[in-house]
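[1] Sequence and predicted structure are below.
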Amino acid sequence: MEHRKIIHVDMDAFYASVEQLDNPELIGKPVAVGGNSQRGVVAAASYEARKYGVKSAMPSAKAAKQCPHLIFVQPRFHRYKELSAQIKEVFFEYTDLVEPLSLDEAYLDVTENKIGLNSATLIAKEIKQKVKERTGLIASAGISYNKFLAKTASDMDKPDGLYVILPVDAEEFVAKLPVHRFHGIGKVTAEKMVMAGIFTGKDLRKKSLEDLKLRYGKSGQYYYNICRAIDPRKVQPTRDTKSVSAERTFEDNIYEWEDVIEEIERIAHISFERYKKSKAEDGHTITIKIKYADFQQITRSKTEDQAINEEEVYVQVAKSLFTEQLLNEEGIRLIGVGISNFKKDEEPETPSQLTLEF
């Protein structure tokens, strides 16, 4: 497999850092971006807040208990998008092979770049410096020869990190890496691996491909590859939309069927509007997501033979997916509605086993 030069750039505490940038009074203080209500959720936390265990996706009430002097600020996505666009402009000065993952992170393939610089590390340094000069924000960067290693590297020395994993060091690096640090291995899976005696990449490497597929299904192939520092995925400068959705968390739990149907209809209209504004076309599958007060979550889906492009059909299908049997005595705290299975969707590429020359 040909070695590529991949950079993963990840902005440090992006939303919270933007708020501190725009309001200097917040600098050095624990900041959480998100609603400060019983139903609120932390969208991002500053590094000062993280010292108290505050992190993204944490309920705001729990975050406030862990850090009583935590400062909550409402998210300003228009501002985050504005700065994200400026950051991406920096990326495109070096390569057109930019794969954004979100507003605050992206992969760059700089194997062949616009400035003719052979060193990916020097390019990453320049990018970090330009981002800081133009936006006032700090980025961390990981550099390696594939996406998995570059992503892992960017998280090794945060904040303001710059970490390189060379091909000659990759296998040893991965062998020592705890499984919970592997990008693509979630918390629950990592805990199951530890229970099975798999603590590091070295332990994972002892498992056969057949065993990993049996234990973890389609993900088994991916785990087999990454514990050997193999990741053949290319940086994709264009990413097809896989789903479009909208959801709402309620201040008070919903208990009655009529109220749930009313909310599904309201959210479905919002979701459909986003669908029509997106580049996605001819969706066939409608999905509703229900999260109960105890945080248990279910989904229900329906796939139509004909593409769903009429708002009335979209809303009616969404409403039909909820039945009285899905009501819960503890109530419903969140409802989501989305559409997927678009015309251009294709089966995801499954990484094949490869041998790298070192």
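    In hand now; what should we look at?
[2] C-alpha only now, for contacts and for neighbours.
    Will do.
[3] in whichever helix in the chain runs longest, what's buried?
    The residue-count maximum for a helix in the chain (DSSP state H) belongs to helix 257-277. Residues 260-261, 263-265, 267-272, 274-275 are the ones in helix 257-277 that count as buried (16 or more other Cα atoms under 10 Å).
[4] put this beside the first:
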Amino acid sequence: MRGEATVLHLDLDAFFASVEQRDKPSLRGKPVVVGGVGGRGVVATASYEARAFGVHSAMPTAEARRRCPHAAFLTGRFHAYQEASATVMALLRELSPLVEPLSLDEAFVDLAAGGLAETSVDAVAALARRLKDDVAQATGGITGSVGVATSKLVAKIASDLDKPDGLVVVAPGSELDLLRPMQVTVIPGVGPATAERLRRIGVHTVADLLEISEEELVRVVGQAHGRGLFWLARAEDDRPVVAERETKSVSIEDTYETDHVDRRVLDGLIGRQAAKVAERLRAAKLSGRTVTVKIRLHDFSTHTRSSTLPAPTDDGRVVSRLARSLLGEVDTSGGVRLLGVGVSGLADWIQEDLFADESSAEEEAAGDLLPTSPPMSAEWRPGMDVEHEAHGRGWVWGSGKGVVTVRFETALSGPGKVLSFAVDDPALTSLHRPRR
């Protein structure tokens, strides 16, 4: 265990929603929900204004609409989030060569590896304040909450204590004082099922957990999990900040005796490969952000296509959906002799593909949404960036019944005018059409 608070955890506040509010002046200070906008969608992030109405991540979009019908419901703009994330990660790497991103909006930093000259609580707090100021300035006002402690466990918990825009430095030796009164679910790995098992033996807080022997914990939740809980409850966490992982990717590829031409067959083959890759990820307790397909054609030419998700996944449906989309970018009409699917950008945590709707684009275009949801064209998704030859840049406010409504504004313009156009207006183009 470290003797100084030199593990920093940065968590950008309501990141996706904050980027949308930054880039859409008319939404600043108003409820914003980002995620799947269809009837079967899931919330990825809600702004703090929407959270005041009980909206939170992983909530079904249908429930979010009931709780906050006046919110702006937007699809994800991955390019904008990736750009902002890259800016923040570059600032973190100026502090230390050991930066471990957990997602686009979250990372650990080993300050000791960066040659920190002064490790007192005051000095570390001053460094963290400068970092927060630098992040806000470099990203156009996006805030982050920072926790600094002697371990990953406590640093991550600390970053969540004073959100949004918070800063908590946990002095060495005070870790248990911080943890004892907290609910046991603050310990990583204690989800609803584990929490219920612990509740049955009278464990509600970390203080309760400290009273349980290692043997009893192993009996209740299993050997690996029980031993981990026993030590984490005591703030014993010596996991290092790891900039790169040993396993770079998980992949499968198959060569076929005869060339395949039928697109339905190819979709089925790549779907099965994606499912196997996802199984291997789950078995290794890993998830990944970047999906890559490899296609060798009848003439032995080899093509690869990749796409990166906003957060890691181990869901076979997500990997399969993206792999099929990437396969569609290659002309396979002459026949395919090899197919492969791989997932890289690995992490040891998992977030569902919260931007996806299980309903198809055709269902959404046909209005398979809640009564409170406006009709939506599959080609013009709420929140997407567009440009009009006469009116300039803006974003899709809504669409349906052959009409797309656009608010013309940018991050630097102030709230803009709202105009409607035919969905096939040649003067209106999408700047970053999302992958399907």
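    Perfect, thanks for sending it. Quick caveat: nothing in here was measured; it's all calculated off a predicted structure.
[5] circling back to that earlier point, for the buried residues of helix 257-277 of structure 1, which one is nearest Gln236 of structure 1?
    Tyr275 (22.3 Å; Cα to Cα).
[6] So the closest residue in space to that closest one that isn't next to it in sequence versus Ser271 of structure 1, what's the distance?
    Closest residue to Tyr275 of structure 1 apart from its sequence neighbours, by Cα to Cα, 6 or more residues apart in numbering: Val244 at 5.7 Å. Distance of Val244 of structure 1 to Ser271 of structure 1, computed by Cα to Cα, to the nearest Å: 7 Å.
[7] Could you tell me which residues touch both of those two?
    Gly338 (Cα atoms under 8 Å, 6 or more residues apart in numbering).
[8] What lines up with Met195 of structure 1 in structure 2?
    Aligned by TM-score structural alignment, Met195 of structure 1 pairs with Arg200 of structure 2.
[9] secondary structure class for the most centrally placed residue in structure 2?
    Closest to where the C-alpha atoms of structure 2 average out (Cα atoms, centre = their mean) is Ala311, at 3.3 Å. Here Ala311 of structure 2 is recorded as strand under DSSP: H, G, I helix; E, B strand; the rest coil.
[10] just checking, Ala243 of structure 2 touches Leu98?
    Yes - the pair Ala243 of structure 2 and Leu98 passes the contact test of Cα atoms under 8 Å, sitting 5.2 Å apart.
[11] With neighbour numbers in mind, choose between the two.
    Leu98 (21 against 13; other Cα atoms under 10 Å).
[12] Return the residues in contact with the more buried one.
    Applying Cα under 8 Å, 6+ apart to Leu98 of structure 2 gives the contacts Val109, Asp110, Ala113, Gly114, Val241, Val242, Ala243.
[13] 6 Å instead, please
    Contacts for Leu98 of structure 2 (Cα atoms under 6 Å, 6 or more residues apart in numbering) come out as Val109, Asp110, Ala243.
[14] Let's verify the first one: helix, strand, or coil?
    Spelled out, that is Val109 of structure 2. Per three-state DSSP, Val109 of structure 2 ends up strand.
[15] same check, this time on the last one
    With three-state DSSP as the basis, the three-state label of Ala243 of structure 2 is coil.
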